[in-house]
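Trainee: Sequence and predicted model, in that order:
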Amino acid sequence: MGFDIEGLDEFKNAMIDLMKVKFPEELEREIYNLANRIWVKVKKRTPVGVYKNGHSGGDLRKNWQIGNLVREGNGYYIEVFNILDYASHVEYGHRTRLGKTDHPHTYKKRGTIDFVPGKYMLKISVEELNKELPGYLSSWLDNVIKEHGL
């Protein structure tokens, strides 16, 4: 059993537009908070290499960064990115030459091309945040409304 209240989504959108005009600092702070949530999620999902000599890597995990907030037209955007050149290979997957892999028992004969599947650590983190976003933004908006007596 449920019911619809017409205009609720429009009201929320109008409130966010009002936030852009009346309280831009709070909106920008919240955008940074959301970028930080993605940053934390993606760092946790980023694999760390373990080498044959027993040492472990971690450079890929350490090099996730949050860019500057950019206002463009009516909206904002911010980037979460990794500065290492091989980050996209780990994210999306890549082929290997000569069939070399980290697992010697799967080594293939010379000239074989194999594919290492991606980990999709950023994609999964963004999708996860998108699922949480409606409830998160609703509660944030409620707090702002109470705080400013709107």
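Mentor: Yes, it's here. Numbering: from 1, shown residues only.

Trainee: use CA for all of it now, contacts and neighbours both
Mentor: Fine.

Trainee: Shouldn't K108 be within a strand?
Mentor: No: assigned with DSSP: H, G, I helix; E, B strand; the rest coil, K108 falls outside any strand and is coil.

Trainee: which ones are touching it?
Mentor: Applying Cα atoms under 8 Å, 6 or more residues apart in numbering, we find K108 in contact with 98-100.

Trainee: next, the one to line up against it:
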Amino acid sequence: MIKIDTKGLKQLKNNLEEAKAYAEELAKEEVNRITDRHLARVVKNTPAGDSPDSPTLKNTWDRSGVITTADGVSAEVFNPTDYASYFEFGHRQKPGRFVFIELTPGAEKYGQRAREITKGKHAGKWGIFIKLKSPFVKGRFVLTDSEAKANKELEAAAKRISKKIQEALK
């Protein structure tokens, strides 16, 4: 009869479970920090225009909490404003069409001072009418650019976490 001492294997199993819990905690902390920086960059790089609605885009950027899934740890930065995707990626428009740009009273844009509109569907609002010239408005890519920086930060964080886990297992 052969006896095998399994104490070493049980100790290794316990060490690995502790290292896994430690790694998950470190990952959550890093993702939380990186997501906060990502959100701050996006808000900082989103311009607020002259329109009364312009601050809406800048002020509605938000983030989710840190979520643990089977794939790992994640968090999301998003903007629920309906025109956020047009701002981010650009959009088409029909040249020659006149559009109303709502402005705050006294504001000036494109060399025209805002005035109160007295007739039509914009009656009672302040703004200007402009003729569209370009068939496409370029996107600003504030979220995309910040995501690229966040991904680099995540790669560096993964290396740091891996190094800490290796040190903990020694």
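Mentor: Nice, I can see it. Since this is a predicted model, take the numbers as computed values, not measurements.

Trainee: Once they're superposed, what TM-score comes out?
Mentor: Once the chains are laid over each other, their TM-score by TM-score structural alignment, normalised by the length of structure 1 reads 0.64; 127 aligned residues with a Cα RMSD of 3.5 Å.

Trainee: picking that back up, report the buried members of the contacts of K108 of structure 1.
Mentor: Buried members of the contacts of K108 of structure 1, counted by 16 or more other Cα atoms under 10 Å: 99-100.

Trainee: Among the contacts of K108 of structure 1, which are located in helices?
Mentor: Among the contacts of K108 of structure 1, no member falls in helices (DSSP state H).

Trainee: and the residue lying closest to F87 of structure 2 once chain neighbours are set aside, how many neighbours does it have?
Mentor: Distances taken as Cα to Cα, 6 or more residues apart in numbering put G139 closest to F87 of structure 2, at 5.6 Å, once the chain neighbours are dropped. Close neighbours of G139 of structure 2, defined as other Cα atoms under 10 Å, add up to 13.

Trainee: Then I38 of structure 1?
Mentor: Counted with other Cα under 10 Å, the neighbours of I38 of structure 1 add up to 23.

Trainee: Could you pull up the residues touching it?
Mentor: By Cα under 8 Å, 6+ apart, the neighbours of I38 of structure 1 are 80, 122, 125-126, 129.

Trainee: Could you rerun that using 6 Å?
Mentor: Residues near I38 of structure 1 by Cα atoms under 6 Å, 6 or more residues apart in numbering: S125.

Trainee: Could you check how far it is from N68 of structure 1?
Mentor: I38 of structure 1 sits at a distance of 15 Å from N68 of structure 1 (criterion: Cα to Cα, to the nearest Å).

Trainee: Check the secondary structure at R71 of structure 1 for me.
Mentor: Quick answer, by three-state DSSP: R71 of structure 1 is strand.

Trainee: Pull the number of nearby residues for the closest residue to it other than its chain neighbours.
Mentor: Of all residues not flanking R71 of structure 1 in the chain, Y77 sits nearest, at 6.6 Å (Cα to Cα, 6+ apart). For Y77 of structure 1, the count of nearby residues is 14 (other Cα under 10 Å).

Trainee: Alright, calling it a day.
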